[in-house]
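A.B. asks: no sequence for this one, just the structure:
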């Protein structure tokens, strides 16, 4: 069973009990998913959690580049295929959660009709205001035009090489410029420019009716309403008439081959001849008259005037704050929800929305919700800082779980060894910078490079506001731009949520903090500019102003918020995370690498808060976005427990591999930072079963991506081929010829304890995720040990047939102790997953609604035990897991069982006294008579963790 939420209309949407993320693409379709539903049902999953299923760019492996919200992705199957998949889910008692992308659309190419409309008609397009475009940029020549940065070289070079070709579509009666896969429609009002010469009389006489029709059509095209007339009537007339004229032209050439011949000849002429520069003048003039400006892709850094998804040029942001845009983009998804096919939504990149709170309100209102009501299950992809809380006013059920994944991994890390691990890192890499400094510098870097245009748009807006008052009119544009950069670089969170509803207390604190810190850091002479920026953001500068001035300041504040989020994502997650490699399991989405471990008290507190405020939030441990899978992180965390072993081997490897490095640009390649990253990565991935060549290829691809993200020795914008080749060759030398490879011999001896204790960490991670407050989420395949890195490595197809066979093999096991001797740990992890998901299924209310209570641990080894109890209506579930097993056992590769726990005990009190049964071993445990405590040595005598249920707990599903 699943918890149900009633609405005023009587509709009941299920709260998931456990979700399973599937990555749909042309290699894994609706039909493929339907075939594995029985396996997921047997595993104990209640809802499939699907990656985006709407029509995306052809060949997309992730689905986030949606090009049409009104269609299912044909590469995933037909509507009938989707319906059969849903029917299969329902027949097995499962539901469907779907990931949707409201923030942006895939553009460029030739498959997005909204974007093609904008290119053809500019501000007068029917869909012009669906996109977040600045039609009044600072550069005058770009007024009412949009930058299209798709060229592989400078515009003049591409033009005169003949790569831009005008084409005529005889069927549609329309003209476009073609550049590789990109189609760029010509404004119909500019069609007459194509015809510099009339139809020759030798082709058609002056009194021929077809000549008259053609010339009349050119006049009609030329008389279309101009692009700068954006009134509703003009837009409607322009659309109606241009389409009518195109149809007339298509019919005309069917009647007159002579007209078609003249069109083709004119197209050939205007396309020019490579080597004859002057022959491209006409095409250049035609392109200059369009609603777009074609440019070299690098120009986007400074001049792009449409909001993007981060810095991806072919993902254009939507104005989701417009109700008409909201309605049309969600129409199909809402129809599928109404039909009972979809049970809930995951909202991608909610920080990119103009007003997330309003967006979530509209979602819930569509299904009968009102203030404070959440009838539809909705989770948001929101990255929270450690000190940040999800706004309680948002009508969602929680986050997608990055916060949980980061917290649980940080809890695995031994914080007592921070100083030693930091000294080792500093000594090896010679990197003395703090993570906070690197994050600040990295945000500054991306605002000078890939996101410079977004900052420029804000500077233009702020400059206009400054000139509204004589007291601020002297602030230069350069000073305003620098203040914006500095404040964003100092922002402690992804964004604030200032809106027409006002400025919250937390938002005020954040803005005061960031502007104050920026002011102190600034080397500029005029620091009052930061006060001005602060007052505009908080609205105090609008006091006593005209309504239009107040509105301009509010719009600036809300646009500012939409920039801080991508700057933080690109600067921190995609730059600083690759520049600070002290312990890379902490460099995770939603994590903070400067926070080296957290206490058990902190983990308990987070669980208590989630149980109180967000009991149905997702609990993720691996996702399509995580930098490393949970099993890789679980193993790397062990290094913090074995700092001496890490130091010894690291020094040895540095010596063994010193001759494998090259000199590139008078510096070693790989540099010391990348080498430190590589050793940790290899420790997280290594298995003696890996085939050498595939492992080398995976590591080469990963290190190339990591190096480009770090932007030190190479980058995406300016790849350093020599450096990347040196790193790739270094990896080959590290892993080749294993029979006589001294490094590999030493490395495999080191990695054995890390892998052993990493498997225990993995079991602990799995058990805590399934039993803690929230909805456990499983990324495809992670019910088994999964050792993958950042995408695309984590998109490796899952062998579901093998997984099903393994599930069959453990389904009759009643005592998991027998599985612990298996070296790969596969069946042990699957067993824990299956057993605990079955427990959730047998008593869904206990885990969905039950209270959470930390349990007191006493005795010599108490710091190594984490315990809590879930209770509901007289039933209870006690969870006891080990922490820092490698440290507990001083690196000796054996399980933390029996008398190793000495006198340590867990006090249950009245929460779960009496007879308890361990779900994982079927062993019966009885509490002591005096204080209802259990000895850890008794509870963890044969299996390294325990989940104990009271006799009153229901059994069966």
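C.D. replies: In hand now; what should we look at? In this text the structure is predicted, and so the values were computed from the model without any measurement.
A.B. asks: only C-alpha atoms for contact and neighbour calcs from this point on.
C.D. replies: Noted.
A.B. asks: excluding residues flanking it in the chain, which one is nearest residue 751?
C.D. replies: residue 683 (6.0 Å; Cα to Cα, 6 or more residues apart in numbering).
A.B. asks: residue contacts, the residue most central in space within the chain?
C.D. replies: Of all residues in the chain, the one closest to the mean position by Cα atoms, centre = their mean is residue 625, 5.3 Å from it. Contacts here follow Cα atoms under 8 Å, 6 or more residues apart in numbering; on that basis residue 625 touches 589, 790, 791.
A.B. asks: residues contacting the first one?
C.D. replies: With contact taken as Cα under 8 Å, 6+ apart, residue 589 is in contact with 383, 402, 406, 573, 625, 626, 627.
A.B. asks: are any of these buried, and which?
C.D. replies: Neighbour-count burial (16 or more other Cα atoms under 10 Å) applied to these gives 383, 402, 406, 573, 626, 627.
A.B. asks: quickly find the element holding the fifth one.
C.D. replies: This means residue 626. Residue 626 belongs to no helix or strand when assigned by DSSP states H and E.
A.B. asks: all strands of the stretch 651-800 of the chain, in order?
C.D. replies: Taking DSSP state E, counting those that start in this stretch to define them, one finds strands in the stretch 651-800 of the chain at 662-664, 667-669, 775-779.
A.B. asks: pasting the second one now:
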């Protein structure tokens, strides 16, 4: 396998259209005692009744014990026992088939779980046998660097090493077992440890690990899908399930880390031509997946970024910039991002950059040049030879930042531009870790302007999207990747889709919000303005947030913020102080708490309007829409793992049972369930209606507040910037012209010709019309 990437032929495209789901519903299986394949069988009837065409499962292969996500696979050959095992998967897929539901599986091609070494038999073999292991080349290990460095000890490792114990044929350190190689077992436990193929070192050792990992997660060791034996071993179960009719498509986790993502995709298509495959890729603004990639498209972060910004008022940006400035924050996050990148290159990914530098020893100052190019890099990765524009731009930025290194930068850049050069291949694998750590994990928690914009696939530097920009994006999406997945929430999003929709309302009330924040933060100063703004917006967006959820969010936000506490060096006293501070804005016993509650009451209805608008556009727009478990109701989750809790399906079933009525827009979320079900059922019953794309424009004084489009047999319209619409007195005589007869799937009302928006949108801020 590992054939060169090629364009998909016409026959394969036809098969792709035939096999693609019309929509998907994501289930997250946390394993016993929570969600399993067995317990989720009961959910399938509800999902089918909701209208979804496919069930999309989180990873199901054997994972690290007690894993709540299973992206830490330890054995790709068996179904995870904690999620039900083989029998449960067969029963689950049999029932899905009986309901007409397709099954989409989540594949983890980049890495495996190694945080509990004994749980992973392949990693255990590598630790015990070193380069002689049959699996030594399965993992992406820098064997030329010497012993395999495992950064698993405390910052001061000496006390940990003094407590090493031996138990038969294993060494035990900090509660974890490590193997003893044959012939190395004589002497004290410490002496035995020194003879192994691996060396345990401090968790913050800048020279470790000597294996590629997922971002900076030591417990996730990368594997080498470019090796045909690895491809066969890691993907065989998925491919067999497709052949057996138990799986209809694959979602691929983090293919940015692979040496050759294009070849991996081509290998999957070679095994099953026309297979619906959607890789997770984080694309920057105006960045596109190469059309040569043999897949349907991405998992939809790009669509989410546009929809989030479509409901943000461009006029509100300056008030937020001024608010930041009054507390010493920069006008934009560019400097903050560059500083975070430089910190990341010198810290969490230093070992990866050292490995790059060892591949370019013929170039003086290669390490310094690599540092500057990485700091200047603005995307997850390049996909050479298809795209080198970002690399060229990064090289230009590096020269400008460090002119004294121009010669070294040019020499390194020449090698990085050669797609066949091992240095270029590994650089492309490394840059994604930099982006994921420095921007997503750090800057997104350090730049609290309008936090709904600090989301995967977006950037806080990008404020809003105009209707014309959105239409151009969706029209291109329909032309180039009409079967890509679209989404508004995932297991990785920092905030639920309805948290972001509510926060977007603040952009329409920017002056009022800024005035209150200035007063509040003067009366009750936060430890840091940026952290305080982040937490305050989380509180407003997710209100009413539980004690446990707020406690966890404060802890995670403060540690990711990283100034006075961190995951590696937690300062629980500081965290308690921050928790007490935000409680002052939550408690009804305080004046500030009552004011915040009043703000939530003020923006909540317009947040609901925003939610229904972007949901209608996602569900009816180009692509294959995914509904993340429970987000057919109000999705007020915060960061993972808070967005993976058990869903109240009884409540959702009750809402679905009332979806034939004109239900109110209120806390019950019945209106959102109604919208989601209507759109999903329509996609399932009339898929031919969801082709093509053209903007729908209104006429009249409030025309700018309508956003909508027409497909071949469906029209979706929604309300944009609802606060401004109310301030101008509503829709007035603004109209939209409908050619032919159309029925609103939400109200059942027929419409044709010139229709007043005040009549079309009298019950809901959105309409999904189907041609009659």
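C.D. replies: Arrived safely, thanks for sending. Computed from a predicted structure; not experimentally measured.
A.B. asks: wait, which of the strands of the stretch 651-800 of the first structure is closest to residue 561 of the first structure?
C.D. replies: Residue 561 of the first structure sits nearest to strand 775-779 of all these, at 29.6 Å, using Cα to Cα.
A.B. asks: over which residues of the second structure does the closest one lie when aligned?
C.D. replies: The aligned range for strand 775-779 of the first structure in the second structure is 624-628, by TM-score structural alignment.
A.B. asks: residue 556 of the first structure corresponds to which position in the second structure?
C.D. replies: With TM-score structural alignment as the criterion, residue 556 of the first structure lines up with residue 423 in the second structure.
A.B. asks: what's the answer for residue 722 of the first structure, then?
C.D. replies: That one, residue 722 of the first structure, aligns with residue 573 by TM-score structural alignment.
A.B. asks: could you give the number of residues near that match?
C.D. replies: Neighbourhood size, residue 573 of the second structure [other Cα atoms under 10 Å]: 10.
A.B. asks: and it, how far from residue 649 of the second structure?
C.D. replies: 39 Å (Cα to Cα, to the nearest Å).
A.B. asks: OK, contacts around the aligned partner of residue 696 of the second structure in the first structure?
C.D. replies: Pairing criterion TM-score structural alignment: the partner of residue 696 of the second structure within the first structure is identified as residue 855. Counting by Cα under 8 Å, 6+ apart, residue 855 of the first structure touches 867, 868, 869, 906, 907, 908.
A.B. asks: residue 533 of the first structure is in what secondary structure piece?
C.D. replies: helix 528-538.
A.B. asks: quick one: that helix aligns where in the second structure?
C.D. replies: Residues 407-417 of the second structure are where helix 528-538 of the first structure lands, counting by TM-score structural alignment.
A.B. asks: then stretch 74-92 of the first structure?
C.D. replies: Residue span in the second structure matched to stretch 74-92 of the first structure, by TM-score structural alignment: 81-99.
A.B. asks: what's the answer for stretch 288-295 of the first structure, then?
C.D. replies: Under TM-score structural alignment, the match for stretch 288-295 of the first structure is residues 194-201.
A.B. asks: same question, stretch 42-52 of the first structure
C.D. replies: The aligned range for stretch 42-52 of the first structure is 49-59, by TM-score structural alignment.
A.B. asks: where does residue 432 of the first structure land in three-state SS?
C.D. replies: coil (DSSP: H, G, I helix; E, B strand; the rest coil).
A.B. asks: map residue 484 of the first structure onto the second structure.
C.D. replies: Checking TM-score structural alignment: residue 484 of the first structure goes with residue 370.
A.B. asks: residue 649 of the first structure too?
C.D. replies: Residue 649 of the first structure maps onto residue 516 in the second structure, by TM-score structural alignment.
A.B. asks: quick one: that match and residue 600 of the second structure, what's the gap?
C.D. replies: For residue 516 of the second structure, the distance to residue 600 of the second structure - Cα to Cα - is 13 Å.
A.B. asks: and residue 547 of the second structure, by the same measure?
C.D. replies: Taking Cα to Cα, one finds residue 547 of the second structure at 18 Å from residue 600 of the second structure.
A.B. asks: neighbours of residue 251 of the second structure, how many?
C.D. replies: Around residue 251 of the second structure there are 22 residues (other Cα under 10 Å).
A.B. asks: wait, what's in contact with it?
C.D. replies: 104, 105, 106, 107, 277, 278, 279, 280, 299.
A.B. asks: re the thing from before, tell me the one of the buried ones among the contacts of residue 589 of the first structure nearest residue 295 of the first structure?
C.D. replies: Using Cα to Cα, these come closest to residue 295 of the first structure at residue 573, 28.9 Å.
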